[in-house]
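Colleague: Quick one: sequence and predicted model below, then my questions.
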Amino acid sequence: MSLHAHAHALLATWSAPDPEQEKLRRAYLDHLDRYSDAMWRSCLPGHLTASAAVMTASGRRTVLTLHRKLGKWLQVGGHCDEDDPSLQAAALREATEESGIADLRLLPEPVRLDRHAVPCGGGSWHLDVQFAAVAPDGAALTRDDAESVDLGWFDIDELPHPSDEACQALVRAAATAVATMDGAQRCAPSPSAADRSRS
């Protein structure tokens, strides 16, 4: 199954938490139906991206990166790659690359959606599908110099500035998702490289 098909299937079955998120869910599906390249940055009307709030197992602390180009503290994430079989795999890859944390556990369902303007191709939109990922206890961070000016762990009630409301909303949603996940989710492995190669 293609990444485009995986994304459509995920969003077709995702239960949005409120009417605004449901409106975005339907808009994302319409976008996927309209554009065959909706997963790639070549789609200048907008393209789907994947990001994650990396959390401690308690859901009380999160990783944020001071984005080099945007100058804001944001969650980790970005564009999909051709080798990504799913949005979950893209979010996990980006989170691992940008935080330097191995063995992240990605919750399988998105926690929210966010559509925002970006400078891609002279001006476009990111239709971001946002996840929560749980870091191992004591996980150390390794900053990606190409992407980030700074990187750190922050208490969810004391997020750094400047940030934005979308990032803050994601952290709140991820904290709730992590706090309420069951034991099976805490132990379930995230997609491995072998899983990605089979898709």
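Modeller: That came in fine, so what should we check first?

Colleague: Could you use CA atoms for every contact and neighbour count after this?
Modeller: Will do.

Colleague: Glu94 - nearest residue in space that isn't next to it in sequence?
Modeller: Gly77 (5.0 Å; CA to CA, 6 or more residues apart in numbering).

Colleague: isn't there a strand covering the one you found?
Modeller: Yes - Gly77 sits within a strand when classified using DSSP: H, G, I helix; E, B strand; the rest coil.

Colleague: I'd like to know which elements the longest strand seen in the chain is packed against.
Modeller: Counting residues, the longest strand found in the chain (DSSP state E) is strand 124-134. Judged by 3 or more CA pairs under 8 Å, 6 or more residues apart in numbering; DSSP states H and E, strand 124-134 is in contact with strand 47-55, helix 87-99, strand 105-106, strand 112-118, helix 165-180.

Colleague: Just name the most buried of the ones you listed.
Modeller: strand 47-55 (a mean of 28; mean count of other CA atoms under 10 Å).

Colleague: What is the following helix or strand past that strand packed up against?
Modeller: Sequence order places strand 61-67 as the next helix or strand after strand 47-55, per DSSP states H and E. Other elements packing on strand 61-67 under the criterion 3+ CA pairs under 8 Å, 6+ apart are strand 47-55, strand 73-74, strand 76-79, strand 148-155.

Colleague: and Glu109, which of the ones you listed is closest to it?
Modeller: Nearest to Glu109 among the helices and strands packed on strand 61-67 is strand 47-55 (11.2 Å), distances taken as CA to CA.

Colleague: ok, second structure coming up, stack it against the first:
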Amino acid sequence: MPPSLPHIRALLTGYLDRNPGERTALRPLLDALEAGGDPTGRAVLPGHVTCSAVVIDRDRRVLHIRHKASGDQLLCPGGHVEADDDTLLAAALREAVEEAGLPPSCLVLTPEFQGRPIDVDVHEIGPSPAKGEEAHQHYDFRFVFYLADDAPELALQAEEVAGAVWLPVEEVSSPTLRGKLTASALDGAIVPLNASAILHDGRGRYLLHLRDADKPGIWAPGCWELLGGGREPQDQSLRETIVRELSEEAGLTVGGLEPYAVESVIGTDQTRVPIEIFSGCWDGDPAQLQLTEGVMLAWVRPDQFPHMTMLPATRELLERHAAEQPAPAAGPAPPVETTSAKAPTGTVPHVVGVHLYLERDGKVLLGLRHPDSAYAGGFWHVLAGHCEAEAATACLVREAREEAGLVFDPADVDLVHTVHMREHPSDPPRIQLFFRARHWEGAPKRRERDKCLRWEWWSAKDLPEQLVPYTRAAIEGIRAGRPFTELGWTR
């Protein structure tokens, strides 16, 4: 859908706060916004919004193209807003792709303007009898980007573009844009806008943040990520940014943070976002932190990275950092993973499984396991997973996110049934914990296609015949109010 009126109004209001002398020229657009009409439609008269991309390279030159429709005038890539442009910035980025072949991933927002327009130019468009258009005005929102060093060669749209040239700032064709660029410090040098922290305990574990999912505009939804965020105006440096972000997001204070690397990711607007990565050591209990964003924090070992929902760039960064760390110093292992104490004679380790029991209107959520699944292929089963070196409820939250895209707070689950079982005499004994979630977010999605064919809600009174036996026993126990079941044991 086209950009919303509040979005356009916010951009224009912010622009006029920085350029109050242009309020008179932009008064008709302000009035149109107040009237509630859509100012982005190309048929809207006497004027409507257009968008342009101001692309600056390392030599402080600005990309201009020869628009055939304008009589081969040299202009920045730009044009009308389309119905699929959800923001004005998105419209400018689309024009850069269509007219010059520059994908958003090779464009970087500037620290000075970020997603705000550097210029809103008002210019007259003459009548076009061939198009049935009267004379009107364009309110051109111009967004500025730096060109990445590895950007591809220009690929001009032959139907609309006759050529391209990079002009020094002093020769930019638009007088209003030229004046603002000349007065600015924009030089094409790409610098990080965000800061993140690799936090480890010195014994091989990394503190990772499970981000929210299904929230509009969130970056890396449902993924395990580093803590961090964007630079704010009050931050004197990116070190101040990461210190502030750690405190705001998790109540964390970490001493000795050191710059580690500068990496780039693709932001929610698909532009490239350079991030300064800091590294620091912290050895505490994530469960005691006051998390204000996301789902949870957890210690994770590198051998778990391939099995987690994580952006490839994040995984590669963490694996590189882990490979550079010295072997963990001799000494006691973390309490959660200790194996130093000898178990009493005859003790047999048990495998712990966690299971999510979701009931809605008398129906239970079940997944049909892939025929090639290592366990129970072709059978229905509740969402489940094996505990690693983690709390059972933390494992449940992780598995729900990774398998089905479901989100809930560990505090919103209750243990409703336990199955102590052994399927075969040669198998290790297992403790299967079934938790009921009181509240959750999201609808079940098939996120692990090699394990699950589909999710369905089944009547608890009419369960499928091909149901994992201990799952059936647990569901029947839950509905009968029994807390415990034993299976496969000889008395």
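Modeller: Yes, it's here. Quick caveat, the model's predicted, so the values are computed rather than measured.

Colleague: circling back: kindly reformat the helices and strands packed on strand 124-134 of structure 1 as CSV containing distance to Ser15 of structure 1.
Modeller: Output for those, formatted as CSV (distance: least, CA to CA, whole Å):
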stretch, distance to Ser15 of structure 1
strand 47-55, 18
helix 87-99, 16
strand 105-106, 18
strand 112-118, 10
helix 165-180, 14
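
Colleague: that older thread, any idea how far the longest strand of structure 1 is from the chain center?
Modeller: Relative to the chain's own centre, strand 124-134 of structure 1 is displaced by 4 Å; criterion: CA atoms, centre = their mean, to the nearest Å.

Colleague: repeat for stretch 98-110 of structure 1
Modeller: 9 Å.

Colleague: Just want the most central residue of structure 1.
Modeller: In structure 1, the residue lying closest to the centroid (CA atoms, centre = their mean) is Ser51, at 1.6 Å.

Colleague: wait, doesn't Asp84 of structure 1 sit right on Glu94?
Modeller: No - with contacts counted by CA atoms under 8 Å, Asp84 of structure 1 stays clear of Glu94, the gap being 10.5 Å.

Colleague: Name the residues contacting each of those two.
Modeller: Shared contacts of Asp84 of structure 1 and Glu94 (CA atoms under 8 Å, 6 or more residues apart in numbering): none.

Colleague: Where does whichever strand or helix holds Leu415 of structure 2 end up in structure 1?
Modeller: In the assignment (DSSP H and E), Leu415 of structure 2 maps to strand 413-421. Mapped onto structure 1 using TM-score structural alignment, strand 413-421 of structure 2 covers no residues at all.

Colleague: tell me which residues of that strand are tucked away?
Modeller: By 16 or more other CA atoms under 10 Å, the buried positions in strand 413-421 of structure 2 come out as Val413, Leu415, Val416, His417, Thr418, Val419, His420, Met421.

Colleague: out of the helices and strands packed on strand 124-134 of structure 1, which comes closest to Glu147 of structure 1?
Modeller: helix 87-99 (7.5 Å).

Colleague: Can you name every helix or strand that the closest one contacts?
Modeller: Going by 3+ CA pairs under 8 Å, 6+ apart, helix 87-99 of structure 1 lies up against helix 3-13, strand 47-55, strand 76-79, strand 124-134.

Colleague: wait, which of those is closest to Asp157 of structure 1?
Modeller: strand 47-55 (13.0 Å).

Colleague: The closest one against structure 2, how far on average?
Modeller: With mean CA distance after the TM-score superposition for structure 1, strand 47-55 of structure 1 departs from structure 2 by a mean of 0.9 Å once superposed.

Colleague: Where does the residue lying closest to Ala473 of structure 2 once chain neighbours are set aside sit, in terms of helix or strand?
Modeller: Leaving aside its chain neighbours, Ala473 of structure 2 sits nearest to Thr485 (7.3 Å; criterion: CA to CA, 6+ apart). Element membership for Thr485 of structure 2, per DSSP H and E: strand 484-487.

Colleague: corresponding residues in structure 1 for that strand?
Modeller: Under TM-score structural alignment, there's no match for strand 484-487 of structure 2.

Colleague: Just the residues contacting that strand, thanks.
Modeller: Contacts of strand 484-487 of structure 2 (CA under 8 Å, 6+ apart): His417, Thr418, Val419, His420, Met421, Arg422, Glu423, Tyr470, Ala473, Ala474, Gly477.

Colleague: which of the residues in that strand are buried?
Modeller: By neighbour count on 16+ other CA under 10 Å, the buried set for strand 484-487 of structure 2 is Phe484.
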